[in-house]
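**Q** only geometry, no sequence info:
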């Protein structure tokens, strides 16, 4: 009986050790930057958004009551919003999805869209961004949907004049506005919003926590 108990204890110890190694491996894999894998996972949740004469990017962030919530920048939908309309369209290839502008924050340059179509929302990063972290920007620069670029976080500026701002060096262009900036764990850290006009490698993003707090539409329920 003593031998059997000892054997059972040894087996339990081995199982716990193996579980510990598996968890550690998962943590290590989560930090590996895999552009192809990130793009494959993220792209289905990102769309070119057409608002009047303007195009930008929008991405799904949550679901509630059978509807999908998406974020973009206010300046992407400003023409439609100020004109009193609320209808925009989400586009990818031959697919066109009707969406409605639900809420905006002009000061923070944010807009919440909603559609009746089921779209898988992207996860939101819980950890603070840090300089040197690798990221991918997904969007529709110059209307070219499903475009991705990569770079690193250059700086996090909590005291910027327009509010907390993420600076990154991944290339962006008009049309990227509102697109997700995604980390190695395929989680959104921010919304691509602007680039320096007279310099290269300076892109700016609104932290995703700012967008979630302002528009209140992240996650399900």
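**A** That came in fine, so what should we check first? Every value quoted in this text rests on a predicted model; they were computed, and no experiment measured them.
**Q** Going by C-alpha atoms from here, please, whenever you check contacts or count neighbours.
**A** Fine.
**Q** what about the helices in this structure?
**A** 2-30, 35-42, 74-82, 208-215 (DSSP state H).
**Q** quick one, what contacts residue 142?
**A** 173, 174, 175, 176 (CA atoms under 8 Å, 6 or more residues apart in numbering).
**Q** Check whether the last one really touches residue 139, as I assumed.
**A** Spelled out, that is residue 176. Yes - the pair residue 176 and residue 139 passes the contact test of CA atoms under 8 Å, sitting 4.8 Å apart.
**Q** intersection of neighbour lists for those two?
**A** Common neighbours of residue 176 and residue 139 (CA under 8 Å, 6+ apart) are 56, 57.
**Q** Determine which stretch of the helices of the chain is the most buried.
**A** Ranked by mean neighbour count under mean count of other CA atoms under 10 Å, the helices of the chain are led by helix 74-82, which reaches a mean of 20.
**Q** try it against this one:
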């Protein structure tokens, strides 16, 4: 083979080697890029989980001012003629576009017994007619309905726990839009078969009956029902699940 031919073959071999090396480098670079993308995706996922965890912790922090601001538009003073109590809107809008509310049976007992079943509910400068739809004297719960459109409060899916911070909204002694805070203290047996009362230490008085007991997640855990007159800071609430199960409006 002539010398120029040898040189040409050598050049071809060198070019092939360089091409192969470049292909290897490109492939290796592609692998590095894939690995980098995987690491970034993993970091994004972990970062998202951390953000979600932080948001969940913030969501469960107790902010009485925010809870009150969000809850008050749904809470009304109830007037039956002989008694004053509290009721609150719950769940989605009623089938007719109006609103379902919950309260204690003893708040509306006089109109229930009279057969009229008509009450007035008021909040700030709002005054509406409402009807007692259903009641359970033994469980001390009642369902009201009004044609007015009122935002409903959400209810807690889980059970209340001792030590849980709560807010109670109501109209003690007829003083509407009153807010008190405290914690779930314990659970006390009822004489009925509807499960234990929720005991809490937030101050309540006559007129609070029927008001919502709300947790840090803006959810109703119970309906304020009674207090021990011999002691302060010893209130009782009916677990919200009892009313939701009976009336199916939550």
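**A** Structure received. None of the values given here were measured: they were computed from a predicted structure.
**Q** and the contacts of residue 142 of the first structure, which of them are in strands?
**A** Per DSSP state E, strands hold no members of the contacts of residue 142 of the first structure.
**Q** Start and end of stretch 118-131 of the first structure, how far apart?
**A** 35 Å (CA to CA, to the nearest Å).
**Q** Check the offset of that stretch from the chain's centre.
**A** 5 Å (CA atoms, centre = their mean, to the nearest Å).
**Q** same question, stretch 70-88 of the first structure
**A** Counting by CA atoms, centre = their mean, stretch 70-88 of the first structure comes out at 19 Å from the chain centroid.
**Q** for stretch 84-94 of the second structure, same thing?
**A** 15 Å.
**Q** Show me the contact partners of that stretch.
**A** Taking CA under 8 Å, 6+ apart as the rule, stretch 84-94 of the second structure contacts 74-79, 99-104, 107, 121, 149-155, 170-174, 206-212, 249-250.
**Q** Now intersect these with the strands, please.
**A** 75-79, 99-103, 121, 154-155, 170, 212.
**Q** Skip the chain neighbours and tell me the closest residue to the equivalent of residue 80 of the first structure over in the second structure.
**A** The equivalent of residue 80 of the first structure in the second structure is residue 111 (alignment by TM-score structural alignment). Distances taken as CA to CA, 6 or more residues apart in numbering place residue 117 nearest to residue 111 of the second structure, at 5.0 Å, with adjacent residues excluded.
**Q** That neighbour and residue 40 of the second structure, how far apart?
**A** Applying CA to CA to residue 117 of the second structure and residue 40 of the second structure gives a distance of 64 Å.
**Q** now swap in residue 169 of the second structure and tell me
**A** For residue 169 of the second structure, the distance to residue 40 of the second structure - CA to CA - is 48 Å.
**Q** Pull the number of nearby residues for residue 249 of the second structure.
**A** 17 (other CA atoms under 10 Å).
**Q** same thing with residue 223 of the second structure?
**A** 33.
**Q** Is it in contact with residue 210, as I believe?
**A** Yes - at 5.5 Å, residue 223 of the second structure counts as touching residue 210 under the criterion of CA under 8 Å.
**Q** so what sits against both of those two?
**A** Counting by CA under 8 Å, 6+ apart, the common neighbours of residue 223 of the second structure and residue 210 are 103, 104.
**Q** Map residue 2 of the first structure onto the second structure.
**A** Checking with TM-score structural alignment, residue 2 of the first structure has residue 31 as its match.
**Q** Same check on residue 116 of the first structure?
**A** Match for residue 116 of the first structure (TM-score structural alignment): residue 147.
**Q** who's in contact with the closest residue to its match other than its chain neighbours?
**A** In space, and not counting its chain neighbours, residue 147 of the second structure is closest to residue 98: 4.1 Å by CA to CA, 6+ apart. By CA under 8 Å, 6+ apart, residue 98 of the second structure lies in contact with 145, 146, 147, 148, 149, 150.
**Q** Tell me how far the most centrally placed residue in the second structure lies from residue 213 of the second structure.
**A** For the second structure, the residue sitting closest to the mean C-alpha position, by CA atoms, centre = their mean, is residue 219 at 3.4 Å. Going from residue 219 of the second structure to residue 213 of the second structure by CA to CA gives 8 Å.
**Q** again, but for residue 107 of the second structure
**A** Taking CA to CA, one finds residue 107 of the second structure at 17 Å from residue 213 of the second structure.
**Q** The first structure: matching residues for stretch 127-136 of the second structure?
**A** Counting by TM-score structural alignment, stretch 127-136 of the second structure pairs with residues 96-105 of the first structure.
**Q** how big's the offset between the matching stretch and the second structure?
**A** After superposition onto the second structure, stretch 96-105 of the first structure sits on average 0.8 Å from its aligned residues (mean CA distance after the TM-score superposition for the first structure).
**Q** buried ones in that stretch?
**A** 98, 99, 100, 101, 102, 103, 104 (16 or more other CA atoms under 10 Å).
**Q** For the fifth one, list the residues it contacts.
**A** Residue 102 of the first structure makes contact with 86, 111, 112, 113, 114, according to CA under 8 Å, 6+ apart.
**Q** which one of these sits closest to residue 156 of the first structure?
**A** Nearest to residue 156 of the first structure among the contacts of residue 102 of the first structure is residue 111, at 22.2 Å by CA to CA.
**Q** which non-adjacent residue is nearest that closest one?
**A** residue 104 (4.2 Å).
**Q** roughly how far apart are the one you found and residue 71 of the first structure?
**A** 10 Å.
**Q** Which residues are in contact with each of the two?
**A** With CA under 8 Å, 6+ apart, residue 104 of the first structure and residue 71 have common neighbours 110, 111, 112.
**Q** Now do the same contact list for the first one.
**A** Under the criterion of CA under 8 Å, 6+ apart, the contact list for residue 110 of the first structure reads 71, 72, 73, 74, 75, 104, 211, 215.
**Q** same thing but at 6 Å, please
**A** 73, 74, 104 (CA atoms under 6 Å, 6 or more residues apart in numbering).
**Q** Just the closest of the residues you listed to residue 196 of the first structure, please.
**A** residue 73 (16.9 Å).
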